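> Please find the sequence and the predicted model below.
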Amino acid sequence: MEVGRRRLFFALPLPPQLREALGRWQGRLSEDAGEGARWCRPEGLHLTLAFLGDCPEEALPRLGAVGEAVAGRRDAFALHTAGLGGFPSLGAARVLWLGLEPSPALEALAADLRTTLGAAGEPFEARPFRAHLTLARFRRIRSLAGFPAPPPAAFAADRLALFESRPQGCYTPLQVWSLRTV
């Protein structure tokens, strides 16, 4: 990455209790996952809404304005985890993820954020939004069909954050905005 640029994304940070529970689950499975599994750090688990990629430093104030505007229009809502999946598929995966139950509020938040980014002229990865929490990455494609899912969990989606992705899977929130509470 060039000097003066940061690898950025907008996401929902997870509450500490859920991150800790998923960290314990990861710990129990780490031996079964075998060699070549890279587990995501529990403290960095998040729900990506829009990946921006390498951005110039001077974009930070504009991105902050986008985050503030979107958070100011959206109410907090509940989310529920819903089983494991894999990219490209569960039977031949390089990525293990935890899915979420369908949520119109989550879809609306992601669409609002992406529309606002586009209107502001801020580029982002245009891949369709697919709600998931990335848990692990694998060096080789493998079947994940036998992995037991973590217990279902409900949590509040009450904050929007602009994160920076740093080397070795370290994700740092640069700015955080509270969603509206009813």
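Cool, got the structure. Because the structure is a prediction, the values reported are computed rather than measured. Residues are numbered from 1 along each chain as shown.
> When you work out contacts or count neighbours from here on, use the C-alpha atoms and nothing else.
OK.
> Next, the contact list for residue 78, please.
154, 155, 156, 157 (CA atoms under 8 Å, 6 or more residues apart in numbering).
> Recalculate using a threshold of 6 Å.
Residues counted as contacts of residue 78 (CA atoms under 6 Å, 6 or more residues apart in numbering) are 155, 156, 157.
> Filter those residues down to just the ones in strands.
Members of the contacts of residue 78 lying in strands (criterion: DSSP state E): 155, 156, 157.
> can you redo those residues as CSV with neighbour count?
Output for the ones in strands among the contacts of residue 78, formatted as CSV (neighbours: other CA atoms under 10 Å):
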residue, neighbour count
155, 14
156, 14
157, 20
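> for the protein, what's the longest helix?
Counting by DSSP state H, the longest helix found in the chain is helix 16-33.
> Would you mind putting the contacts of residue 78 into JSON lines with distance to residue 52 alongside?
Output for these, formatted as JSON lines (distance: CA to CA, whole Å):
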{"residue": "155", "distance to residue 52": "25"}
{"residue": "156", "distance to residue 52": "24"}
{"residue": "157", "distance to residue 52": "21"}
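> which other helices and strands contact the one helix or strand residue 8 maps to?
According to DSSP states H and E, residue 8 maps onto strand 5-13. If you count contacts as 3 or more CA pairs under 6 Å, 6 or more residues apart in numbering; DSSP states H and E, strand 5-13 packs onto strand 46-56, strand 159-166.
> and these as CSV, adding distance to residue 122 and mean neighbour count?
Shown next, in CSV, are the helices and strands packed on strand 5-13 (distance: least, CA to CA, whole Å; neighbours: other CA atoms under 10 Å):
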stretch, distance to residue 122, mean neighbour count
strand 46-56, 8, 20
strand 159-166, 13, 21
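> ok, and here's another one to check against it:
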Amino acid sequence: MERHTFLAVPIPYELQHQIHSYAEQINTILPLKKWTSPGDYHITLNFLGATSEDQAQQLVQNINHIKSDVHPFELTIDSVGVFGNPNTPRVCWLGVEQSSALTQLQQKTTKSCERAGFKTDDRPFRPHITLGKRWGGNAEITEQLPEPTQLTGSSWTVEEILLYEIHPQRVQKYVPYHRFHLGKED
């Protein structure tokens, strides 16, 4: 049976609720149709799409080969932004400070995905946490988004990445299929 999957950095539980509070604050400014559930916050490393069981198992093996070479690292939230027209955005997101460790991890997982037969995205990696998506307003927004001052500087240690399965009909749409603990061998 095929599933739809992606590799991502999960967001810690404590930080999910702080992010959600900020999303509720900007929800009154941005009429987006879909707001991300707190348990679904993540930073996508690689979107994979349709995934056979064989591909999933091959990818797990490939990531297991590289994960011990990637040590836990810090990430820090630093900004809010949108994709698309700033007056009618497609996506609203939180950004993280530039991290060479995150960039290197994404490059390594991309190679692992390609070795498992996945076609990877060739656009530049833009790490972000999606807050909401799909413009639903009748008019352009005129207010500027408030800076996420309660979140700016919030850091966490990335100790694992997850291979998620997508379940679009559930409230929490992203369900862990496999966890990879960084810097450790199984």
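Everything's here; your move. It should be emphasised that the depicted structure is a prediction, and the values quoted were computed from it without experimental measurement.
> TM between them?
The TM-score (TM-score structural alignment, normalised by the length of the first structure) is 0.87; 177 aligned residues with a CA RMSD of 2.1 Å.
> rewinding a little: indicate which one of the helices and strands packed on strand 5-13 of the first structure is closest to residue 142 of the first structure.
Residue 142 of the first structure lies closest to strand 46-56 among these, at 23.5 Å (CA to CA).
> Please tell me which residues of the second structure the closest one aligns onto.
Under the alignment (TM-score structural alignment), strand 46-56 of the first structure falls on residues 42-52 in the second structure.
> what does stretch 99-114 of the first structure give?
Using TM-score structural alignment, stretch 99-114 of the first structure lines up with residues 95-110 of the second structure.
> same check, this time on stretch 16-24 of the first structure
Against the second structure, stretch 16-24 of the first structure falls on residues 13-21 (TM-score structural alignment).
> Just put the helices and strands packed on strand 5-13 of the first structure in TSV and tack on distance to residue 103 of the first structure.
Formatted as TSV, those follow (distance: least, CA to CA, whole Å):
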stretch	distance to residue 103 of the first structure
strand 46-56	13
strand 159-166	16
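> post-alignment, the longest strand anywhere in the first structure versus the second structure, mean distance?
Ranked by residue count under DSSP E, the longest strand found in the first structure is strand 77-89. Strand 77-89 of the first structure differs from its equivalent in the second structure by a mean of 1.2 Å after superposition (mean CA distance after the TM-score superposition for the first structure).
> residues near the counterpart of residue 123 of the first structure in the second structure, how many?
By TM-score structural alignment, residue 123 of the first structure lines up with residue 119 in the second structure. Around residue 119 of the second structure there are 14 other residues, counting by other CA atoms under 10 Å.
> Can I take it that residue 119 of the second structure is in a helix?
No - applying DSSP: H, G, I helix; E, B strand; the rest coil, one finds residue 119 of the second structure to be coil, outside a helix.
> For residue 13 of the second structure, see how far away residue 173 of the second structure is.
Spatial separation of residue 173 of the second structure from residue 13 of the second structure under the definition CA to CA, to the nearest Å is 16 Å.
> Looking at these two, which one has more neighbours?
residue 173 (15 against 11).
> Find the nearest non-adjacent residue to the counterpart of that one in the first structure, please.
Counting by TM-score structural alignment, residue 173 of the second structure lines up with residue 170 in the first structure. Among residues not flanking residue 170 of the first structure along the chain, residue 44 sits closest, at 6.5 Å (CA to CA, 6 or more residues apart in numbering).
> follow-up on the earlier one: please tell me how far the match of residue 123 of the first structure sits from residue 179 of the second structure.
Separation of residue 119 of the second structure from residue 179 of the second structure (CA to CA): 22 Å.
> can you check residue 103 of the second structure too?
According to CA to CA, residue 103 of the second structure and residue 179 of the second structure sit 19 Å apart.
> center of the second structure - which residue?
residue 43 (2.1 Å; CA atoms, centre = their mean).
> Now do the contacts for that one.
8, 9, 128, 129.
> Buried ones from those, can you make that a PyMOL selection?
Burial among these is assessed by 16 or more other CA atoms under 10 Å; the matching PyMOL selection reads:
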select buried, resi 8+9+128+129
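> Could you single out the nearest of the contacts of residue 43 of the second structure to residue 17 of the second structure?
When those are ranked by distance to residue 17 of the second structure (CA to CA), residue 129 comes first, at 13.2 Å.
> and the closest one, what pairs with it in the first structure?
The equivalent of residue 129 of the second structure in the first structure is residue 133 (alignment by TM-score structural alignment).
> still on that earlier bit, which one among the contacts of residue 78 of the first structure gets closest to residue 76 of the first structure?
Nearest to residue 76 of the first structure among the contacts of residue 78 of the first structure: residue 157, at 5.6 Å, using CA to CA.
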